[in-house]
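Engineer: this one's structure only:
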């Protein structure tokens, strides 16, 4: 059974919506909402990025839900949401959106940091980057 604070967990091939994430956390008891948006940037490791694609293992959605449940249980939050994009993305596209709400901002900041850090460490979503110099690399792949 998911933690009651977990409101939205998704992996999508469609563009992500910050408004959808924020709306999913609407709660009059929440005095703080902390939002993190990860965007595709035009560089990495000193190289120019020209193309980027995310791939997810079939277990990724279940793993993301588990991470959300653990973070919600470990922090005093009223709401938590996490969505990640897969497929081909362009520079500037949203790759990941996470947010938490809590009665007070400190709990929400702590939970949001734990959520994005744990998601990146544990959810099997891999990034393939193509660089302007013709090289490429996988990030996070086993």
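Structural biologist: The structure has been received and is ready for your questions. In this text, all values refer to a predicted model and were calculated from it rather than measured experimentally.
Engineer: From now on I want contacts and neighbour counts done on CA atoms only, so please keep to that.
Structural biologist: Noted.
Engineer: now the most centrally placed residue in the chain: how far from residue 23?
Structural biologist: Nearest residue to the geometric centre of the chain (CA atoms, centre = their mean): residue 96, 3.7 Å. According to CA to CA, to the nearest Å, residue 96 and residue 23 sit 16 Å apart.
Engineer: Which parts of the protein are strands?
Structural biologist: 6-12, 32-39, 43-44, 47-56, 79-85, 87-89, 94-102, 125-131, 136-139 (DSSP state E).
Engineer: what about the longest helix in the chain?
Structural biologist: In the chain, assigned by DSSP state H, the helix with the most residues is helix 105-122.
Engineer: Contacts only, for residue 83.
Structural biologist: Counting by CA atoms under 8 Å, 6 or more residues apart in numbering, residue 83 touches 8-12, 16, 21, 96-98.
Engineer: got the contact list for the nearest residue to residue 59 once chain neighbours are set aside?
Structural biologist: The shortest distance from residue 59 to any residue other than its chain neighbours is 7.5 Å, reached at residue 124 (CA to CA, 6 or more residues apart in numbering). By CA under 8 Å, 6+ apart, the residues touching residue 124 are 56-57, 59-60, 63, 140-141.
Engineer: In addition, the following structure is provided for comparison:
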């Protein structure tokens, strides 16, 4: 499924942590844990993705996410490792939720730590683009008309083309 290279050899202090969970995450706790792990970082960037309440011109009441246990975590770890190597990060953290989530609920958290802000921002965007396109999640939206499975967006595939061209 993934076109990312295999896991890179990284120093222990830069080991990424990726997890998939049903329960909500605590942004402050995760930020502080990453900050303590990366004493020399000059920047930490965070991104939190939320369940949209409107998609394809329909009101969305919930989003149900399924995954392939074991395979999904390995894919997220591979994406984080690729970002660490590519952008020279001190560390990265990815948390992706599964199960039934309601409009406004947090779905994903990405934290990147680097010496400088530019690398942290770019790495965060890189991770999200790869998560949207290559992580094995299946998403079902719930609307007033019932559920529908979501397909990958063209814009998400296009983002990967941009990253690959810049490599």
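Structural biologist: Received the coordinates, thanks. Because the structure is a prediction, the values reported are computed rather than measured.
Engineer: rewinding a little: I'd assumed residue 40 was in contact with the residue nearest to the centre of the first structure.
Structural biologist: No - Residue 96 of the first structure is beyond contact range of residue 40, at 9.4 Å (criterion: CA atoms under 8 Å).
Engineer: What is the aligned counterpart of residue 118 of the first structure in the second structure?
Structural biologist: Using TM-score structural alignment to pair residues, one finds that residue 118 of the first structure aligns to residue 130 in the second structure.
Engineer: Check the gap between that match and residue 19 of the second structure for me.
Structural biologist: In this view, residue 130 of the second structure and residue 19 of the second structure are 15 Å apart by CA to CA.
Engineer: out of those two, which sits in the more crowded spot?
Structural biologist: Between residue 130 of the second structure and residue 19, counted using other CA atoms under 10 Å, the more crowded position is residue 130 (23 against 14).
Engineer: That one contacts residue 79, correct?
Structural biologist: Yes - Residue 130 of the second structure is in contact with residue 79 according to CA under 8 Å; the separation is 6.9 Å.
Engineer: Now do the same for residue 17 of the first structure: its match in the second structure.
Structural biologist: In the second structure, the residue matched to residue 17 of the first structure (TM-score structural alignment) is residue 26.
Engineer: And for its match, the neighbour number?
Structural biologist: If we define neighbours as other CA under 10 Å, then residue 26 of the second structure has 9 of them.
Engineer: Kindly report the same for the one 3 residues further on.
Structural biologist: Other residues near residue 29 of the second structure number 10, with proximity taken as other CA under 10 Å.
Engineer: just residue 82 of the first structure next, same as before
Structural biologist: By other CA under 10 Å, the residues close to residue 82 of the first structure number 26.
Engineer: corresponding residue for it in the second structure?
Structural biologist: By TM-score structural alignment, residue 82 of the first structure lines up with residue 94.
Engineer: Quick one: residues contacting that match.
Structural biologist: With contacts defined as CA under 8 Å, 6+ apart, the neighbours of residue 94 of the second structure are 17-19, 76, 80, 108-111.
Engineer: Kindly recompute the last result at 10 Å.
Structural biologist: 16-20, 30, 46-47, 73, 76-77, 79-80, 108-112, 124, 127-128, 131 (CA atoms under 10 Å, 6 or more residues apart in numbering).
Engineer: Most neighbours among the contacts of residue 83 of the first structure, please name it.
Structural biologist: Among those, the one with the most neighbours (other CA under 10 Å) is residue 98, at 26 neighbours.
Engineer: Now which residue in the second structure aligns to that one?
Structural biologist: Using TM-score structural alignment, the equivalent of residue 98 of the first structure in the second structure is residue 110.
Engineer: And that match, how close does it get to residue 81 of the second structure?
Structural biologist: Distance from residue 110 of the second structure to residue 81 of the second structure, counting by CA to CA: 13 Å.
Engineer: what do those two both touch?
Structural biologist: Taking CA under 10 Å, 6+ apart as the criterion, residue 110 of the second structure and residue 81 both touch 18, 92, 127.
Engineer: how much space is there between the second one and residue 80 of the second structure?
Structural biologist: Taking CA to CA as the measure, residue 92 of the second structure falls 6 Å from residue 80 of the second structure.
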